[in-house]
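Novice: fold the following and give me the result.
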Amino acid sequence: MKKNKLLSTALVAVIASAAAFGAQAADKGFYAGAGVGQSFVDEGAYDDEDTAFSVFGGYQFNRYFGLEGGYADFGKLEPRGAGPELEASSVYLTAVGTLPITDKFSAYAKAGIQRWDLDTAIPSVVGNSDDSGTDPTYGLGVQYRFTDHVALRGEYSRFEIEDTDLDLAQLQVRYDF
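Specialist: Have a look, this model is predicted:
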């Protein structure tokens, strides 16, 4: 809990300092960012949530399209009853379509592929002995740009892991170079 409060305070400080500069979004170029939020799973033997973290980077080709790659750590997910805890993470590559609503506010959708990794195989999936694999990922988000270089994003993504859906809701800070 103390860790979450510290991260939230740091995120608010970054956003507040960025708001002091105000400007318009760049149409193209490289960007990078980080996020914090909650991972959720409610399937099979698992019904849990935990704090999740991500880092990402990409290239914005124009104001409507970009490619983004990243890493997400979903934390530890505990089973409903007996069974092992799962620690999950993912490396992903997505295409991002952006719809500008105003000069500073936009909505976006993303879809792509991800390589997931578990510390142990999911026991509820029949015949599953893998602790890593490749599956689709997709999500929706909104972005508010404080300056030419700094934006705040709210994103909800789904990461498919075998037949299990792992959801991720995050606040992210994006920095454009």
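Novice: can we go C-alpha only for contacts and neighbour counts from here?
Specialist: OK.
Novice: all strands for this structure, in order.
Specialist: All strands of the chain, identified by DSSP state E, fall at 29-43, 46-62, 65-77, 86-100, 105-118, 132-145, 150-161, 164-176.
Novice: now the second one, please; I'll put the structures next to each other:
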Amino acid sequence: MKKAVLAVALTTTFVAPAFATNSLNPFADEKSGFYLGLGAGAADYNDSYSDYEKENDRYSGNSEYTKREGAVNLFAGYRVNKYFGLEINYTDFGSPDAEYNSPGGSVHEDVENEIKGYGIKAVGFYPINTNIELKATAGVMKWKVEEDYSITNSAFPSVNKANSHSEKGTSLTFGLGANYNLTENVAFGLQWERINDVGEKYDENKTDTLRFGENDIDLYTLSVQYKF
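Specialist: Alright, predicted model coming up:
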């Protein structure tokens, strides 16, 4: 998978500038060109903390698990023509945290996460009219989950501990959306994107494991972009 990501990145690096010159791009039209954008919205973590939650349910108590957080997406791309483009992006998926308190409150567990990633994707466009176009995306994303865990036990302070664990990986992504072209250079976008299998499966017998678990992330964003 890493070789595939590198190959696509190198292709984008050398091919996109060539396309910037109409004489080298047989598909060039009035839509061709570079664009930059910023998106904001929410990330749904679907099955986050599911196995960790099952473990805590055996001991009752009170638990809270973040299933949705704010997210920010920065992206840049090259529009080959009105039907096809290539795009790179960096996404902050927020901080899906968790907290557990035992009956009576003697045991407290706290989990804090940060999830970020960067990727590359192909974008297909389908113009409806001058202002509105639909789009579909497919690509890969390199992500990193960083997790801090701590446990405090007022009855048995000797078991108190804190540790950190991180996990990296590469996932396939796909999405659907639409753009509204406000002017020749400014457009607003609405998009849903799925990032598959982020994280790692939780193992309660290991200390260096992600309590966040492994699950798909759904990203919903409203964006604005500037076309050069």
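Novice: TM-score for the pair, please.
Specialist: Aligned and superposed, the two chains score 0.76 in TM-score terms (TM-score structural alignment, normalised by the length of the first structure); 147 aligned residues with a Cα RMSD of 2.1 Å.
Novice: ok, back up a step: could you export the strands of the first structure as TSV, including mean neighbour count?
Specialist: Compiled in TSV, the strands of the first structure are given as follows (neighbours: other Cα atoms under 10 Å):
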stretch	mean neighbour count
strand 29-43	19
strand 46-62	18
strand 65-77	19
strand 86-100	19
strand 105-118	20
strand 132-145	19
strand 150-161	21
strand 164-176	20
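Novice: got TSV for these, with distance to N4 of the first structure too?
Specialist: Shown next, in TSV, are the strands of the first structure (distance: least, Cα to Cα, whole Å):
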stretch	distance to N4 of the first structure
strand 29-43	9
strand 46-62	8
strand 65-77	13
strand 86-100	18
strand 105-118	23
strand 132-145	22
strand 150-161	17
strand 164-176	13
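Novice: between those strands, which one is closest to A16 of the first structure.
Specialist: Checking the strands of the first structure against A16 of the first structure by Cα to Cα gives strand 150-161 as the closest, at 10.7 Å.
Novice: list the helices and strands that closest one packs on?
Specialist: Judged by 3 or more Cα pairs under 8 Å, 6 or more residues apart in numbering; DSSP states H and E, strand 150-161 of the first structure is in contact with strand 132-145, strand 164-176.
Novice: give me that answer again for 10 Å
Specialist: Judged by 3 or more Cα pairs under 10 Å, 6 or more residues apart in numbering; DSSP states H and E, strand 150-161 of the first structure is in contact with helix 2-19, strand 29-43, strand 86-100, strand 105-118, strand 132-145, strand 164-176.
Novice: can you redo those as JSON lines with distance to G154 of the first structure?
Specialist: Below are these laid out as JSON lines (distance: least, Cα to Cα, whole Å):
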{"stretch": "helix 2-19", "distance to G154 of the first structure": "13"}
{"stretch": "strand 29-43", "distance to G154 of the first structure": "9"}
{"stretch": "strand 86-100", "distance to G154 of the first structure": "14"}
{"stretch": "strand 105-118", "distance to G154 of the first structure": "10"}
{"stretch": "strand 132-145", "distance to G154 of the first structure": "5"}
{"stretch": "strand 164-176", "distance to G154 of the first structure": "5"}
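Novice: among the ones you listed, which is nearest E78 of the first structure?
Specialist: Of these, nearest to E78 of the first structure by Cα to Cα is strand 86-100, at 6.5 Å.
Novice: corresponding residues in the second structure for the closest one?
Specialist: Taken onto the second structure by TM-score structural alignment, strand 86-100 of the first structure occupies residues 113-127 there.
Novice: hang on, the earlier thing: out of the strands of the first structure, flag the one nearest L11 of the first structure.
Specialist: So among the strands of the first structure, strand 164-176 is nearest, using Cα to Cα, at 7.8 Å.
Novice: in terms of secondary structure, what does the closest one contact?
Specialist: helix 2-19, strand 29-43, strand 46-62, strand 65-77, strand 132-145, strand 150-161.
Novice: thank you kindly, that will do.
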